[in-house]
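> after the sequence you'll find the predicted model.
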Amino acid sequence: MERVAVLGAGSWGTTFAKVLADAGTDVVLWARRPEVADAIDGSRVNADYLPGVVLPENLSATSDAGKALAGAQAVVLAVPSQTLRGNLTAWRDRLPADATLVSLAKGVELGTLKRMSEVIREVASVPEDRVAVVSGPNLAKEIAAGQPTATVIACTDHDRAVDLQHACSTPYFRPYTNVDVVGCELGGACKNVIALACGMAAGLGFGDNTVASIITRGLAETARLGEELGADPLTFAGLAGLGDLVATCASPLSRNRTFGERLGRGDTLAQAQEAAHGQVAEGVKSCSSIRELAERLGVDMPITEGVHRVCHEGLDPRVLTAALLGRERKAERE
């Protein structure tokens, strides 16, 4: 794989573009704002999202999607989950034939309740074996700084996953392959919601026991949803499940954890969003779509339900804590 287009120049899109370039792949990064693309080409830095990180010479930037897509063997979609459909609709006629479409977005679409790979397949009219997803403990600033991490590239076509694996393997970024797209996507989507709950607990002054309990029970409800949708249970014990969950729930670099912490300290949703300075906490919207999906399938997801009620129904996080602790006692693996 010699040339890859990355559409979306936020922190994770820019970081993944850097990983690809460091692995020796030529990369064109599309930025929505021309001034961001010009700054990247001129200074080799995306100052808005990764200040101080020098980008490789084999990474170029443009605000022209057609120019970015021309000749690309893979197209990496690095836009927020709830904007994926609209953006991809604008790009689909320019997608190169047989290019692998790669989702970095982690969420479930509001309204349709589709996973990101399902949105891509529907909008781009491509078979499932052309769509891959990337998931794992992927805190952008640490990876951009060259700190070691691992990730999962999931695709039903194992050969495509291997091609992507080779295209983004570096001394600091170790990708594994997986064919369980459903499990990897659900792990990535649900962990944002669980991280909001962990942040709320921290904002209320609770310690590590509380956070560890939320992480563990959050993983359990994610696995229940995955089982109902046909995911491999072992996926949730791996990088796209437990690995991503721990990083997102525990790190101050996690937007969802930080957002939840503000809510726990008493901020309103609007105040927390203002403090985020335009950074998207995906779990704020995904909690509603995941909750609706769980209800449709008859899956019990009490943490997700509670996060939705805090974010969108005005529930006090302290009431959520009491409600979770007051649930009916039962066996752990019931």
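Received it, and whenever you're ready, just let me know what you need. All figures in this text were calculated on a predicted structure; none of them were measured in a lab.
> alpha carbons only for contacts and neighbour counts from here, please
Fine.
> and the residue nearest the centre of the chain, helix, strand or coil?
When CA atoms, centre = their mean is applied to the chain, the residue found nearest the centroid is residue 106 (3.1 Å). Three-state assignment for residue 106 (DSSP: H, G, I helix; E, B strand; the rest coil): coil.
> put this next to the previous one:
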Amino acid sequence: MTKIAVLGAGSWGTALSIVLADNGHDVRLWTHRQEQADTINQKHKNEKYLDATIPEQVKAFYRLDKAIEDVSAVLIVVPAKAIRDVSMELDKVLKDPAVIIHATKGIEPESLRRVSQLIGEEMTGYDYEDVVVLSGPSHAEEVGKRQPTTVTVSSINSQNAAFAQDLFINESFRVYTSNDMVGIELGGALKNIIALGAGISDGLGYGDNAKAALITRGLAEITRLGASLGASPLTFLGLPGVGDLIVTCTSPHSRNWRAGNLLGKGQKLDEVLEQMGMVVEGVRTTKAAYQFAKEQQIEMPITEGLYQVLFNDEKPKDIVEQLMNRNKRDEMDDIASFIRTSLPE
């Protein structure tokens, strides 16, 4: 039995706590709200975020210093915008060495830093190379019901990756390992942009043809940006790439799809975010990817179009028309480029 602190009692943190408890671990689920912690401990429910019964092995805490006492691992599952603050607070109270794992899908807009890099920058004695990332096609709602799910863990530190794999893997939660930490993190973050677009497409009343094109061309954009930052293009053909794209672009479980769907139906971004009541990571990630693509002259027309919808109040239908009327080109040009960047030297 391993003692693990899970930082973040939203839907995903709660679902992963259930996985860890099913594996016999001592799970300590942290929230900054005492009322939420009391409800979890008394009722074994976290109904605002997840419709599932929480095992008794999961104990909730609202004091961070108590949650991380004597733990062997810390799983960070807070929104990307809170990563720096939570990492700084964790650094103050974590006295003994522990393996740091994160399951947050996002990047920092100003710097385009990945979550592992943010943790490494804010925690004394923890390099980002030792952080483990967990990512893949995984709706919290289905994980909480113990439906079959497959994800990937990755770290430059292979021992830490293997440790995380052993922590999580069970008969309903299969875990692969990968050595491409850059690709795993970027795939999990960038797919949220395309999921927003898929939701907009559905909100506009378009059909499967449009969504298939969006997902396929979106994968090309993700691969171009990821490769420019050192990821292997082949990673995006795996679970954190194609897999996560499919699940996030096609399901109402996805917050990003739901937000895009409301935008496609004519609502404004502020209205959508207020109605959602939870963080929509794709909005922040769209800004980050758009800024970086402009600086590095990387072609990302879908991302650029979404940026105009989100931040410049452009009409979604007008952006679709612009995308459909771009200059003619040969699709094999992109495929040939993809193959060239995928092959070893």
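Right, received. Where do you want to start? Note that the coordinates shown come from a computational prediction; the quantities given were computed from them, not determined experimentally.
> post the TM-score for the overlay when you can.
Here the TM-score for the pair of chains, by TM-score structural alignment, normalised by the length of the first structure, is 0.97; 332 aligned residues with a CA RMSD of 1.2 Å.
> for the residue nearest to the centre of the first structure, give its distance to residue 171 of the first structure.
Residue 106 of the first structure sits at a distance of 25 Å from residue 171 of the first structure (criterion: CA to CA, to the nearest Å).
> with residue 26 of the first structure instead?
From residue 26 of the first structure over to residue 171 of the first structure (counting by CA to CA), the distance is 18 Å.
> between the two, which is the more surrounded one?
The neighbour comparison of residue 26 of the first structure against residue 171 (other CA atoms under 10 Å) goes to residue 26, with 22 against 11.
> next up, the contacts around the closest residue to that one other than its chain neighbours.
Among residues not flanking residue 26 of the first structure along the chain, residue 3 sits closest, at 4.8 Å (CA to CA, 6 or more residues apart in numbering). Contacts for residue 3 of the first structure were tallied using CA atoms under 8 Å, 6 or more residues apart in numbering; they are 25-28, 71-74.
> what is the aligned counterpart of residue 3 of the first structure in the second structure?
In the second structure, residue 3 of the first structure lines up with residue 3, judged by TM-score structural alignment.
> likewise for residue 232 of the first structure?
For residue 232 of the first structure, the residue aligned by TM-score structural alignment is residue 232.
> number of residues surrounding its match?
22.
> so what's it up against?
180, 183, 226, 342.
> now with 10 Å?
179-184, 223, 226, 341-344 (CA atoms under 10 Å, 6 or more residues apart in numbering).
> again, but for residue 46 of the second structure
Counting by CA under 10 Å, 6+ apart, residue 46 of the second structure touches 9-11, 14, 36-37, 39-40, 52-54.
> buried only: go through these for me.
Listed as buried from the contacts of residue 46 of the second structure are 9-11, 14, 36-37, 40, 52-54; burial here means 16 or more other CA atoms under 10 Å.
> just the closest of those residues to residue 251 of the second structure, please.
residue 11 (15.9 Å; CA to CA).
> ok, the closest one to residue 79 of the second structure distance?
11 Å.
> please identify every residue contacting each of those two.
residue 278.
> quick one: the strands in the stretch 151-300 of the second structure?
Secondary structure of the stretch 151-300 of the second structure, counting by DSSP state E, counting those that start in this stretch: strands at 173-178.
> for the stretch 1-150 of the first structure, that is, sorry about that
3-7, 26-30, 59-62, 74-77, 100-103, 131-135, 149-155.
> for residue 245 of the first structure, which of these is the nearest?
So among the strands of the stretch 1-150 of the first structure, strand 131-135 is nearest, using CA to CA, at 10.5 Å.
> hey, which helix is longest across the second structure?
Counting by DSSP state H, the longest helix found in the second structure is helix 181-203.
> residue 151 of the second structure and residue 135 touch, don't they?
Yes - counting by CA atoms under 10 Å, residue 151 of the second structure does reach residue 135; the two are 5.7 Å apart.
> of the two, which one has the most company?
Neighbour totals were compared for residue 151 of the second structure and residue 135, and residue 135 leads with 26 against 22 (other CA under 10 Å).
> from residue 275 of the second structure, how far out is that one?
26 Å.
> and residue 22 of the second structure, by the same measure?
33 Å.
> kindly report the same for residue 109 of the second structure.
23 Å.
> out of the two, which sits in the more crowded spot?
The residue with more neighbours, out of residue 109 of the second structure and residue 275, is residue 109; 18 against 11, by other CA under 10 Å.
> excluding residues flanking it in the chain, which one is nearest that one?
Residue 109 of the second structure sits nearest to residue 288 (CA to CA, 6+ apart), 3.9 Å away.
> tally of neighbours for the aligned residue in the first structure for that neighbour?
With TM-score structural alignment as the matching criterion, the partner of residue 288 of the second structure in the first structure is residue 289. Per other CA under 10 Å, the neighbour tally for residue 289 of the first structure reads 22.
> returning to what we had before: can you check which residues contact both of residue 151 and residue 135 of the second structure?
175, 239-240, 244.
> next step: those restricted to helices.
Per DSSP H, the subset of those in helices is residue 244.
> top of the shared contacts of residue 151 and residue 135 of the second structure by neighbour count?
Result: residue 240 is most packed of these (other CA under 10 Å), 28 neighbours.
> dump the residue contacts of the residue nearest to residue 109 of the second structure.
106-113, 190, 282, 307.
> ok, now residue 265 of the first structure?
Contacts for residue 265 of the first structure were tallied using CA under 10 Å, 6+ apart; they are 199-205, 317.
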